[in-house]
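Chemist: Below is the sequence, then the predicted model.
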Amino acid sequence: MGKRQTGVARWLVMLLQIVWGTVWGISGAVAQEGNAGPERSQPKPEVLFAVGEWPPMITENVPGFGIHTERVTEAFVAMGYRVRYIFLPWRRAYELTARGEYAATFSWIWTPERSAEIIYPDHPVARAYQKGFYKKSRFPDGLEIDRIADLDPLGLRPVGVASYWYEVEFRRHGIEADIVTSSEAAWRFLDAGRADIFFEEEQVGWQDMKRILGEEAVANYTTTQPVQSDDMFILFSRNHPMGPALRDAFDRFLDTPNGQSMCRRWGVCKKSGENQSVPN
């Protein structure tokens, strides 16, 4: 009885040694795999973009954060970055980027004033068609406008949003305007009859109108001809440590076959030095 127990015990010990050796070997391989992982795959650098609400192009309320935001994400992920979007009032988004608290902001058209404060890339991410929205009942014969300068002889008073492209144009042409802090305020100002016209990117304008004033408002409004057609850009900070390098990396990427494929889908495969829009 005792000898048989000893034999069984020895057999169990040998079996345990075999099993333990196998488990130890597997565990060692997993540990080596885990240790090797971080060395092979370093965390991707993160880029913080300061942006504002501009649906459907940029908005916190949909997956992907809007049409323009999806393009920026697509490009920078392909370049090897992680992206994060900080939603702020537009003026603050621009000012904090210019100051260097954020690496970049989008989407902005080219102006001489901005180009002195911030870095423009060669490649745009979109093209905007700016039109004037007005009430049919206020101007039943329509408005023949295809440039900002046309407002003055017609005696029209516009409403606009602070920091938008037309502020400079209003000043340049001596046009008095009511400037408010948001597109929602501008639409309500216009709808109340306190202004004659509001300029906005066409697709954005119709969507904002429906969202703010309701679907039924669409029948009450119409638009002018485009007063301006502009490339829209990511603006990179001169004062952020990553700003200049990110601009260069973005332009290099958009010059690659992969980048060119993207910008063809976006419909904006051209450089800022070519066909640069000149404000009217």
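Modeler: Structure received.
Chemist: only C-alpha atoms for contact and neighbour calcs from this point on.
Modeler: Noted.
Chemist: which element follows the lengthiest helix in the chain toward the C-terminus?
Modeler: If you go by DSSP state H, the chain has its longest helix at helix 2-40. Using DSSP states H and E, the helix or strand that follows helix 2-40 in sequence is strand 46-51.
Chemist: packing partners for that next one?
Modeler: Helices and strands touching strand 46-51, by 3 or more C-alpha pairs under 8 Å, 6 or more residues apart in numbering; DSSP states H and E, are strand 82-87, helix 90-99, strand 104-108.
Chemist: Same list (the ones you listed) but as TSV, adding distance to S182 and mean neighbour count.
Modeler: Shown next, in TSV, are the helices and strands packed on strand 46-51 (distance: least, C-alpha to C-alpha, whole Å; neighbours: other C-alpha atoms under 10 Å):
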stretch	distance to S182	mean neighbour count
strand 82-87	14	15
helix 90-99	9	20
strand 104-108	16	24
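Chemist: Let me know which of the ones you listed is the nearest to P121.
Modeler: strand 104-108 (11.1 Å; C-alpha to C-alpha).
Chemist: before we move on, the earlier item: I'd like the helices and strands packed on strand 46-51 laid out as CSV, including distance to L254.
Modeler: What follows is those, written out as CSV (distance: least, C-alpha to C-alpha, whole Å):
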stretch, distance to L254
strand 82-87, 17
helix 90-99, 22
strand 104-108, 16
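Chemist: here's the one I want to compare it with:
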Amino acid sequence: MFEKATIVKRDVFYSEETMIQLLSLILLACSLFASAQPKRVVTVATGEYPPYTGKQLANDGFVNHIIRLALESQGYQVHFEYLPWKRSFQSTNLGQFDMASYWVCEPEYADSFYCSDEIYKGNLLAYFRKTTPLPKWENIYDLKKFRIGATLGYEYVPEFHKAVEQGELDVLMVTDDKHSLNMLFNDRVDLVLLSDVAMQALLIKAFTPEHATLIHASDKPFLAYTAHVLFPKSREGSLVLKNDFNKGLSQLKRSREWDRQWQRLLNAEFHPDAAIN
């Protein structure tokens, strides 16, 4: 009833040009598929420390912009949540955020956090009025007779916190750097602790050029530090996220994009009135 079908086998050959076109179409399809996939949104707990971090700063400040660039290069979207510093640290430790920007990697954090590679190196300096210069000092206990203005939630050397708790240093804690510097100008404290870049940004934003001529920094850094991002061990996927961030950060440094952003920092281009770049 039915005739048996005869299958004729033919060898099909494609030219090199056709093969290249087919391969290009396959790669394009893969690229479109990948780009269509939703990117994971990473939530970052952070605080206000101009010009490094800040809601009103261009690009959220130098550090947060570096974080954004590093993660976006690895396919993530980034959202920053601005909180008081102490709360941002504690909330991240509880796993409420993917990461915390930005902190010194203290040894005692190792049980709770993975620490990123170094974002930048910095110095915390002791600023004083030129009319009442500091004597030469070797350790924080040489500053016992001075009243120090410090900011709640900031990291200082462990010896500093220990000395404060034991009442060996006279420290007045306030909520922000502007308040602290105002106290220095009004003779309520003898010195304040701030990085050189942060001090310059604060003077530009909140004070007059005349104010800048009234203070000076100690030649000896109060604290030499490296800045990092913390990833909570309480949150699943933190180790993968840390590795992805480090990869993106390394790419920024190799490509010299990190250097370009650092120069923007030195040029005060993260100031709120600066153009976003």
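Modeler: That came through fine. This structure is a prediction, so every number in the text was calculated from the model and none was measured.
Chemist: N61 of the first structure is nearest to which of the helices and strands packed on strand 46-51 of the first structure?
Modeler: strand 82-87 (11.0 Å).
Chemist: which residues of the second structure does the closest one align to?
Modeler: Taken onto the second structure by TM-score structural alignment, strand 82-87 of the first structure occupies residues 77-82 there.
Chemist: Residues contacting that stretch, please?
Modeler: 39-48, 54-55, 68, 71-72, 88 (C-alpha atoms under 8 Å, 6 or more residues apart in numbering).
Chemist: which non-adjacent residue is nearest N64 of the second structure?
Modeler: T53 (5.9 Å; C-alpha to C-alpha, 6 or more residues apart in numbering).
Chemist: any idea what sits nearest M79 of the first structure, other than its immediate chain neighbours?
Modeler: F253 (6.9 Å).
Chemist: wait, doesn't that neighbour sit right on S261?
Modeler: No: the criterion here is C-alpha atoms under 8 Å, and F253 of the first structure misses it with S261 at 10.8 Å.
Chemist: Look at those two and report which has more neighbours.
Modeler: F253 (18 against 13; other C-alpha atoms under 10 Å).
Chemist: ok, then the element right after the host helix or strand of the more buried one?
Modeler: Assigned by DSSP H and E, F253 of the first structure belongs to helix 243-254. The helix or strand immediately downstream of helix 243-254 of the first structure is helix 257-266, counting by DSSP H and E.
Chemist: Pull out the buried positions in that next one.
Modeler: G259, Q260, M262, C263, W266 (16 or more other C-alpha atoms under 10 Å).
Chemist: Distance to R138 of the first structure for the residues you listed - can I get that in JSON lines?
Modeler: Formatted as JSON lines, those follow (distance: C-alpha to C-alpha, whole Å):
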{"residue": "G259", "distance to R138 of the first structure": "46"}
{"residue": "Q260", "distance to R138 of the first structure": "45"}
{"residue": "M262", "distance to R138 of the first structure": "43"}
{"residue": "C263", "distance to R138 of the first structure": "41"}
{"residue": "W266", "distance to R138 of the first structure": "37"}
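Chemist: D208 of the first structure: which element?
Modeler: helix 202-213.
Chemist: can you pull out the strands in the stretch 1-150 of the second structure?
Modeler: For the stretch 1-150 of the second structure, the strands defined by DSSP state E, counting those that start in this stretch cover 41-46, 77-82, 99-103, 113-115, 120-129, 147-151.
Chemist: average gap between the fifth one and the first structure?
Modeler: After superposition onto the first structure, strand 120-129 of the second structure sits on average 1.0 Å from its aligned residues (mean C-alpha distance after the TM-score superposition for the first structure).
Chemist: what's the matching range in the first structure for that strand?
Modeler: Using TM-score structural alignment, the residues of the first structure aligned to strand 120-129 of the second structure are 126-135.
Chemist: Per the alignment, name the residue of the second structure opposite S261 of the first structure.
Modeler: Match for S261 of the first structure (TM-score structural alignment): S255.
Chemist: and what of W54 of the first structure?
Modeler: In the second structure, W54 of the first structure lands on Y49 (TM-score structural alignment).
Chemist: do S115 of the first structure as well
Modeler: Using TM-score structural alignment, S115 of the first structure pairs with A110 in the second structure.
Chemist: State the distance from its match to V104 of the second structure.
Modeler: As judged by C-alpha to C-alpha, to the nearest Å, A110 of the second structure and V104 of the second structure stand 12 Å apart.
Chemist: So between those two, which is more surrounded?
Modeler: In this view A110 of the second structure and V104 are compared by other C-alpha under 10 Å, and V104 has more residues nearby, 19 against 13.
Chemist: residues contacting the closest residue to the more buried one other than its chain neighbours?
Modeler: Leaving aside its sequence neighbours, V104 of the second structure sits nearest to A227 (C-alpha to C-alpha, 6+ apart; 5.3 Å). Listed by C-alpha under 8 Å, 6+ apart, the contact set of A227 of the second structure reads Y102, W103, V104, C105, E118, I119, Y120, K121, G122.
Chemist: With W20 of the first structure instead?
Modeler: Applying C-alpha under 8 Å, 6+ apart, no residues qualify as near W20 of the first structure.
Chemist: For Y225 of the second structure, which non-adjacent residue is closest in space?
Modeler: Y225 of the second structure's closest residue in space is G122 (C-alpha to C-alpha, 6+ apart), at 5.4 Å.
Chemist: Surely the one you found touches T226?
Modeler: Yes: the pair G122 of the second structure and T226 passes the contact test of C-alpha under 8 Å, sitting 6.2 Å apart.
Chemist: tally of neighbours for the equivalent of P43 of the first structure over in the second structure?
Modeler: The equivalent of P43 of the first structure in the second structure is P38 (alignment by TM-score structural alignment). The tally of other residues near P38 of the second structure (other C-alpha under 10 Å) stands at 10.
Chemist: now do Y225 of the second structure
Modeler: 18.
Chemist: okay, the angle between the helix or strand where it lies and helix 85-93?
Modeler: Element membership for Y225 of the second structure (DSSP H and E) is strand 223-232. Counting by axes from the mean of the first three to the mean of the last three C-alpha atoms, to 10 degrees, strand 223-232 of the second structure lies at 40 degrees to helix 85-93.
Chemist: Check which residues of strand 223-232 of the second structure are buried.
Modeler: Here strand 223-232 of the second structure shows L223, Y225, A227, H228, V229, L230, F231, P232 as buried, counting by 16+ other C-alpha under 10 Å.
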